[in-house]
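Participant: Next comes the sequence, and after it the predicted model I'd like to discuss.
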Amino acid sequence: MRTIGEWTRLNARRNPAREAFVGIDGRVTFGEAAERAWALARGLTGLGVSRGDPVGVLGGNTVFNAEVFLGVAVSGGIYTAYNWRWSAMELAEGIRESQPRILVVEDRFSDLLSTALSIVASDDTTTALPRVISQGELDHFRTGEGTFPDVVGAEDSLCLIYTGGSTGTSKAVVLSHRAATANALNEYIDVGIGALPEERGLMVTPLFHSAGLLTWLVTHFVAGKTTVLVDKFDEGQFVEWVGRERATNSFMIPNMMRRLLQAGAFQAPEVQESFRALHTGAGLLRMPNKVEFVETLPQAKLFYRYGLSEAGPMVTRLLHEDMLDPTVDGSIGQEYHLVEATLLSVDGDGREVEPGELGEICVKGPSLMSGYFRRPLATAETIVDGWLHTGDLATRDERGFYFFKDRLKEMIKSGGENVYCAEIEQVLYLHPAVLEAAVVGVSNDEWGEEVRAVVSLRPEMRASANELQEFLRQSLAGYKIPKEFVFMDAGELPRSGAGKLVKARLKDRLGWR
């Protein structure tokens, strides 16, 4: 498989004048992006960066950050994407773990970085501090002319992506050039990302997240199509960017989609004119939202997908033609072309479960991670006999459609019964007043754990705890009904850098143990 450097060279030949990246800080063609990537790679090599060396990057959804990614990839370094939403303490931990020789920072994040580096210096005298290159200084390190020599192989490490850490400590996932290309091919073949002749993909997912970097930016880059980088998501800016840049598609979590539907953004004339596909995942999407989108934007396709950073990231997809099929409502779809997935027994006996039986999603394929960075034991626990154990529970029907049930670590044990949070959340999303829902288990002396729920309601709509309990009883057994409901505004809910709700932090905030 080609490396990112080889894709850079190919697109410079094929599409030199086509825009590669557009953002708040300018526009760059594929020809310009290649020249700047080669120049930066030469500069990084001159600073001592060699194959396999992490290069830390603290930046947003900008052309600057996209260019740094290409330059680091061409040089053989590992693009190490730090989450700018981290606290200084969290950033310090990320720097300690990755130990970059060089750290590139956008100017607006300089204060955060300075605080983090001071923590590293005071707490750990064994970690060498990186050389920091600010946004304004970077051009001084670009050097030389002509293409950069091939020093990178497909199996070499491309990037470190930190997991969300919603069920434990965030770990750095190592993904190779081969994995990135395989994922891009999956996206192109299965859901058509990059296939439209004049495609311009609107990117609202952060570059430090695997969905943003690999599913969106790399896939469009490999296909020779434009990525429009949106630095901050809100309903008005979505309409503005789509209209100004004639964006044709985007990926976002279901909560973002619901916000746009609520605001009427998909009804805007400029969106109706150019927008042709919405890709969503990393959350629950049920029939009412799907029907509303299709009716609002009938000329656009809707796709749902499931994945995780360790898988590179995509595993399964629900195609547009299956989206409104009631028999697969709530399904995460079937696996991608270059992915082999199965469900293995949670008993640990390695048995593949029968249709309808609960099992753990396990994955093989060329897009899998190389491992967790400098964590061989964690890698060995996660990849067993070539299978990536996702920690996610699902069932599968006779046609091969997967139905996500819950995280293995989030399953609630109540009175000897297994309760799956996602199952309850999926029913809650069918209530017309519910905008967002999170179901969690809380310790209970009598039952082991009891079920509780946090709900955000749609603006100007009302629903009581009793009403939601009665609504759930129409579809679920009594032991699955939350004993307590807390109502919060959607903006109050704690989220990860990718915008996903973090249940551990939510429980801490509410004092639930």
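Facilitator: Yep, it's here.

Participant: When you work out contacts or count neighbours from here on, use the C-alpha atoms and nothing else.
Facilitator: Noted.

Participant: In the stretch 351-500 of the chain, mark out all the helices, start to finish.
Facilitator: Using DSSP state H, counting those that start in this stretch, the helices of the stretch 351-500 of the chain run over residues 376-382, 421-428, 465-473.

Participant: Comparison target, given below:
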Amino acid sequence: MPFYKFLDRGASFDPQAVCLQQGTAQWTYAQVQQASYLLADKLRSLGLGPGHHASVLSKNDANAFMCLFGINRAGLAWVPANPRLNQQDNQYLLDQFDCQVLLFHSAFESMVRQLVKTTPKLKHLVCIDRALEGIVSLQEWTANASPSTESYASQPDTLVMLAPTGGTTGKSKGVMLTERNLLAYQAGFMVSLAYDQAERPVNLAAAPLTHAAGLCTFPVIARGGKVVVLESPEPASMLAALASSGATETFLPPTAIYRLLSHPDLAKYDYSQLKYFVYAAAPMSVEKLKQAIAAFGPCMTQVFGQTEAPMICTFLSPKEHMQGSALAPDQTLSSCGRPTPLVDISIQDELGQQLPHGQQGEICVKGDLVMAGYYKQPELTAQTIIDGWLHTGDVGYIDADGRVHICDRKKDMIISGGYNIYPQEIEQLIWAHPAVEDCAVIGVADEDWGEAVKAVVELKANARVTAEELMALCKHELGSLKTPKSVDFVDSLPRSVNGKVLKKDVRALYA
């Protein structure tokens, strides 16, 4: 199912209901539909449709987000450009993914003027919010378009999204997501994050709409709900908006949640209307998760996925975070939940054999959620999808209750003195220290051990702890083998646009 149909379904409940809101500006379902009709007609008039690609480069912006439905209604694949990448990286993305159309916010004018010089495939530049010298505005571009309700003929294997991977291990790859993939995502999300048919959810979209936060809005729109757009999850504005917007759900990566938890305004607001506070994209500290439940109530919701199998491979519901009125055991809180109904998950060894519950191996995923492949990279696709199983690169196990646990990325595993050490176990302990905001544990070259464990730590504002104290804590709890041989403190860890700590960048500092 193309995702413009999610918009049309939401509009069927009440075309005059508010679909998008940013600040004091609001757009009804009828207005968002109209904007999508005009953009789709303009694209079709240029001979563009299925097989062509269009990109949107913008900060979180309601007008930019509306463009996605017009792109999809015309049958083009949406390529999410990353507003936090530099010019060279966005040039690589637009060129490698064969983008013909770029819709952009005027804040990126300087970058776009350079991009067009080095990206000859770009044929159409349109500024979303205003006209620029030599560049037409979206309003002007679609002025003569027809508000036709015509849409492209839906086909399950039509490419609807060409999603760049997070780039945590190198250049972004183009993940081909089809109608079938997004329908499986939509179904899994709506089954897991349940609402009554009469409920109209409110999603607070503060994380980048180019990534998971954008996908989270589709189920809300299909239910006739409202999406409130924030430019960023800046803690003070995020906390205020969680209360004032009437949000029933939101999504943030753990790093952003940590910053909310340490903000002085945390206890200032009432968050009781929150039904689902979704955290994903990176492992979360169990101790900080407990703090989040105390602060926001029993609404914390864990999901696990990848760009290659978006977001909803597993689900740990708010109720599963609790055991009656008490917190669930750490073993439950450290999991990412059980497989969702439309997904199969297998733990496999290096030979592709399924391992029994309790044994560690690579987490593999099968089902309609799994991508069609990597764009123009058939060899890499064949290495990643084997016999229908997506090899995620995550090491984990399934416990006796059927919950999936992620130990670490295969590429992040440290081999010290012949022993396999998973950084996340050490990170969980360091995260629990009251002075620590975030941390990354990596392996660094060592003449004796091959690799030695190093912790790179970001402290909370005005908090203090010494390297010796952290190493003593690790030695007491984990033993000498897993204790960092050194601890460095940094002002800020390098992160991707969706909040993941970029361990490749951390490792590069010590290469």
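Facilitator: Great, that's in hand. Computed from a predicted structure; not experimentally measured.

Participant: could the helices of the stretch 351-500 of the first structure be laid out in CSV, adding mean neighbour count?
Facilitator: What follows is the helices of the stretch 351-500 of the first structure, written out as CSV (neighbours: other CA atoms under 10 Å):
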stretch, mean neighbour count
helix 376-382, 14
helix 421-428, 21
helix 465-473, 16
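
Participant: dump the residue contacts of the residue of the second structure positioned farthest from its centre.
Facilitator: Within the second structure, the residue lying farthest from the chain centre (CA atoms, centre = their mean) is Asp448, at 39.1 Å. With contact taken as CA atoms under 8 Å, 6 or more residues apart in numbering, Asp448 of the second structure is in contact with Gly417.

Participant: need the longest helix for the second structure.
Facilitator: Assignment by DSSP state H gives helix 29-45 as the longest helix of the second structure.

Participant: What residues of that one count as buried?
Facilitator: 29-44 (16 or more other CA atoms under 10 Å).

Participant: once aligned to the first structure, how far is that helix on average?
Facilitator: Superposed on the first structure, helix 29-45 of the second structure shows a mean distance of 1.1 Å to its aligned residues (mean CA distance after the TM-score superposition for the first structure).

Participant: tell me what that helix is packed against?
Facilitator: Using 3 or more CA pairs under 8 Å, 6 or more residues apart in numbering; DSSP states H and E, the elements in contact with helix 29-45 of the second structure are helix 4-13, strand 18-22, helix 62-74.

Participant: Next secondary structure element downstream of it?
Facilitator: Going down the chain from helix 29-45 of the second structure, the next helix or strand is strand 53-57, by DSSP states H and E.

Participant: where does the residue nearest to the spatial centre of the first structure sit relative to Gly77 of the first structure, distance-wise?
Facilitator: Nearest to the mean C-alpha position of the first structure, counting by CA atoms, centre = their mean, stands Ala211 at 3.4 Å. Distance of Ala211 of the first structure to Gly77 of the first structure, given as CA to CA, to the nearest Å: 21 Å.

Participant: Compare the helices of the stretch 351-500 of the first structure and give me the one nearest Glu270 of the first structure.
Facilitator: Taking CA to CA, helix 421-428 is the member of these nearest to Glu270 of the first structure, at 32.2 Å.

Participant: Report the aligned residue range of the second structure for the closest one.
Facilitator: Aligned using TM-score structural alignment, helix 421-428 of the first structure spans residues 423-430 in the second structure.
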